[in-house]
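*Asks:* give me a model of this one.
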Amino acid sequence: MSTGFAPDSAPVLVTGATGRQGGATARALLAAGVPVRALVRDPATDRAKTVEALGAELVTGDLHDRESVIRAAEGARAVFSVQMPGMTEAGFDFEGEIAQGVNLIDGAKAAGVPHFVHTSVSGADRRTEAPGWAEGRWASMEPTLGAKTAIQDRVRAAGFPRWTLIKPGFFMENFLPSMAFLFPRGIEGGIVSVLKPATRLSLVAVEDIGRAATAAITAPEQFDGIELELASDYLSMTEIAEALSRALGTELSAPDMTEEEAFAAGMPGMGASHEWMNVAGQPARPEYARELGIPLTSFEEWAQKHMRATA
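*Replies:* So this is what the prediction gives:
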């Protein structure tokens, strides 16, 4: 096991580098001149090769295999941690998500990694404060938010010399038609959701997660013990629809649907999470990141760049 603080020339072990958050972090680190070691299960895949082409070193490992994590983390100056639940016949595997998080935390600790940066979700550990929680209204949200909270707790208690938690809000990328989350019928079918016109979302651009992680990794003392509720913008659904209309050159309005109407219009099974936004929301706000000097992407900027290309 290595000990002490790794030099600045040491790489950062990035998990999920072939996905959205890990990919954004790998790109931001490399752009800042920080060496990246990307943990991948299969280096021969197109996604892995794309990460390698950016300048990252690939290392083979699996978050279900603690020993492979230890090997991958040896000599790293920091770890960027992200987990998502896998799918089984019974649905999402949240216990597997926790197991992956524990293996990564324990493996990084055993390897002597001095800084652990973990990305979770905004407001997970405040879930029991939501109106109706005690009455069981949000029971379907507990597996998701409980898994996130369990991993956060493990990071805090692990004993890393330095650690940082990033808690992103509602992904702007959820509005991409290719995701089929909010535009299941395409742009011409309008926004489909139980989100109400006045509901305000703590929006985050995935690239800003990469920027936040890079800021933490390159200034570890400043970000030690920081729990950043990360939002790039904070807008109502009416304001979001207006920004999308400007980017797309077509008139869109904020939805005002019942759950039955939204499901009939093709909404995926996310009614509870969107109703959660109506009632509880998320605590992430743009000013928290700005106070730490992290550059952010407004929803207007994001929509002009990403939605216009889909029009």
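*Asks:* all contacts plus neighbour counts: C-alpha atoms, from now on.
*Replies:* OK.
*Asks:* in this structure, which spans are strands?
*Replies:* 12-14, 36-40, 57-60, 78-81, 86-88, 91-93, 115-119, 162-168, 170-171, 200-204, 227-230, 233-236 (DSSP state E).
*Asks:* which strands and helices sit next to the shortest one?
*Replies:* Other elements packing on strand 170-171 under the criterion 3 or more CA pairs under 8 Å, 6 or more residues apart in numbering; DSSP states H and E are strand 200-204.
*Asks:* tell me how far stretch 82-102 lies from the chain's centre.
*Replies:* In terms of CA atoms, centre = their mean, to the nearest Å, the centre of stretch 82-102 is found 15 Å from the chain centre.
*Asks:* who touches it?
*Replies:* Under the contact criterion CA atoms under 8 Å, 6 or more residues apart in numbering, stretch 82-102 has outside partners 15-16, 21-22, 63-64, 81, 118-120, 143-144, 147-148, 150-151, 154.
*Asks:* here is the second sequence; please produce its structure so I can put it next to the first one:
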Amino acid sequence: MTSELPVLVTGATGQQGGATARRLLADGHPVRALVRDRDSAAARALAAAGADLAVGTFEDAAALRAAVTGTRAVFLVPVATYAAHGWDITDEARHGIAVVEAAVSAGAGQIVFTGVASAGDPAAWGMQGKVRIEEAVAASGLRYTLLRPVRFMENYLLRGSPVDGVRPGGEHYHLFPADRPLQMIAVEDIAAFAALAFADPDGWHGRALDLAGEAITPVAAAALIGAATGRPVHYREATEAEADAIGPQLGNVWRLARQTGGWHADIPAVRALYPGLTGLSDWLARGGAEAIRHRIDAVPVR
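*Replies:* Sure, this is the predicted structure:
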């Protein structure tokens, strides 16, 4: 289904929002992209690809109402901020609910919200903000779809994070057990599922879907990355004490990953809905390996 009315994409200069905006444009759907700064490189790239830019923030109720007015649907991905105390669930929930309220007020017909897959007690993982937004979306009276992705493959490219991201020299340091499969998803695949939902609002109404495209142990993933990059890559599993020292919620994640086994998305069922699902080898071959190679070869900042 296509429409002359655009889809409003929030977080459009971020990973999920940007990928979704590009996918919708490629599929022939008009896109209105909510951006903080229309002169940023990412915003200019979206405009060049055909997106209409709406300037505003989640804090600006008037800008949100203006952005959503005249749209048929909203892709919602609020900013999630992590600090020493953990995830800022209050602001995340408030921002997400503000978008839901603006969508209802403006008469948009559909919301696709992307949160996170379940892996135990949301409070322990710091995911209560996303739960509150899901509740608001479901209660909105609009057609809705809840996408719940697991860890991103793109996280191998993180810089400056206390965990995750392949570091200069080839170390991948993370909280998860070295010998247990860790589920992951390519950001482009999240965008593909959002596009499916926007193309069939009735058929996707009320769905809540955990998204993963790969399940591989961190040690096996490091070997795969090493082979693809031509550089030695090794995985180092954080200790419980190290995780607690980074922050209380990361310590909780360390424990829950061992108690619950982490995420449990039904990958064959996800692939049945979208046969083009990306595996880690695919992601590496499509540019991931080259980007990681640059990270490994970078001179560490001292």
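*Asks:* before we move on, the earlier item: sort out which of the contacts of stretch 82-102 of structure 1 are in helices and list them.
*Replies:* 21, 22, 143, 144, 147, 148, 150, 151, 154 (DSSP state H).
*Asks:* derive a ChimeraX selection command for the buried subset of these.
*Replies:* Buried residues within these, by 16 or more other CA atoms under 10 Å, are selected in ChimeraX with:
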select :21,22,144,147,148,151
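*Asks:* between the ones in helices among the contacts of stretch 82-102 of structure 1, which sits nearest residue 257 of structure 1?
*Replies:* residue 144 (24.5 Å; CA to CA).
*Asks:* got a list of what the closest one touches?
*Replies:* residue 94 are the contacts of residue 144 of structure 1 under CA under 8 Å, 6+ apart.
*Asks:* if I look at it, how far off is residue 127 of structure 1?
*Replies:* For residue 144 of structure 1, the distance to residue 127 of structure 1 equals 11 Å [CA to CA, to the nearest Å].
*Asks:* quick one: residue 204 of structure 1 from residue 139 of structure 1, how far?
*Replies:* 26 Å.
*Asks:* compare the two (neighbour count), which wins?
*Replies:* residue 204 (27 against 12; other CA atoms under 10 Å).
*Asks:* what do we get in structure 2 for that one?
*Replies:* For residue 204 of structure 1, the aligned position in structure 2 is occupied by residue 185, per TM-score structural alignment.
*Asks:* wait, doesn't its match sit right on residue 147?
*Replies:* No: the criterion here is CA atoms under 8 Å, and residue 185 of structure 2 misses it with residue 147 at 11.9 Å.
*Asks:* quickly list what's touching both of those two.
*Replies:* With CA under 8 Å, 6+ apart, residue 185 of structure 2 and residue 147 have common neighbours residue 211.
*Asks:* so how far is residue 148 of structure 1 from the aligned partner of residue 227 of structure 2 in structure 1?
*Replies:* Mapped onto structure 1 by TM-score structural alignment, residue 227 of structure 2 lines up with residue 246. When distance is defined by CA to CA, residue 246 of structure 1 is 35 Å away from residue 148 of structure 1.
*Asks:* what do you get for residue 253 of structure 1?
*Replies:* 33 Å.
*Asks:* cool, and residue 250 of structure 1?
*Replies:* 38 Å.
*Asks:* could you do residue 175 of structure 1 as well?
*Replies:* 23 Å.
*Asks:* repeat for residue 183 of structure 1
*Replies:* 27 Å.
*Asks:* ok, now residue 225 of structure 1?
*Replies:* 17 Å.
*Asks:* the alignment partner in structure 1 of residue 108 of structure 2: neighbour count?
*Replies:* Mapped onto structure 1 by TM-score structural alignment, residue 108 of structure 2 lines up with residue 113. When neighbours are counted by other CA under 10 Å, residue 113 of structure 1 registers 29.
*Asks:* same question for the one 3 residues further on.
*Replies:* Residue 116 of structure 1 has 29 neighbours, counted by other CA under 10 Å.
*Asks:* doesn't residue 76 make contact with it?
*Replies:* No: at 10.3 Å, residue 116 of structure 1 does not count as touching residue 76 under the criterion of CA under 8 Å.
*Asks:* so how far is residue 189 of structure 2 from residue 146 of structure 2?
*Replies:* 14 Å.
*Asks:* between strand 110-114 and the lengthiest helix in structure 2, find me the angle.
*Replies:* Longest helix in structure 2, counting residues (DSSP H): helix 89-106. Orientation check (axes from the mean of the first three to the mean of the last three CA atoms, to 10 degrees): helix 89-106 of structure 2 against strand 110-114 gives 160 degrees.
*Asks:* contacts only, for residue 288 of structure 2.
*Replies:* Applying CA under 8 Å, 6+ apart, the residues contacting residue 288 of structure 2 are residue 154.
*Asks:* map it across to structure 1 for me.
*Replies:* Match for residue 288 of structure 2 (TM-score structural alignment): residue 306.
*Asks:* what does residue 12 of structure 2 give?
*Replies:* Per TM-score structural alignment, residue 12 of structure 2 is aligned with residue 17.
*Asks:* excluding chain neighbours, what is closest to its match?
*Replies:* Sequence neighbours aside, residue 23 is the residue nearest to residue 17 of structure 1 in space, at 4.3 Å (criterion: CA to CA, 6 or more residues apart in numbering).
*Asks:* wait, the one you found sits on residue 16?
*Replies:* Yes: assessed by CA under 8 Å, residue 23 of structure 1 is found in contact with residue 16 at 6.8 Å.
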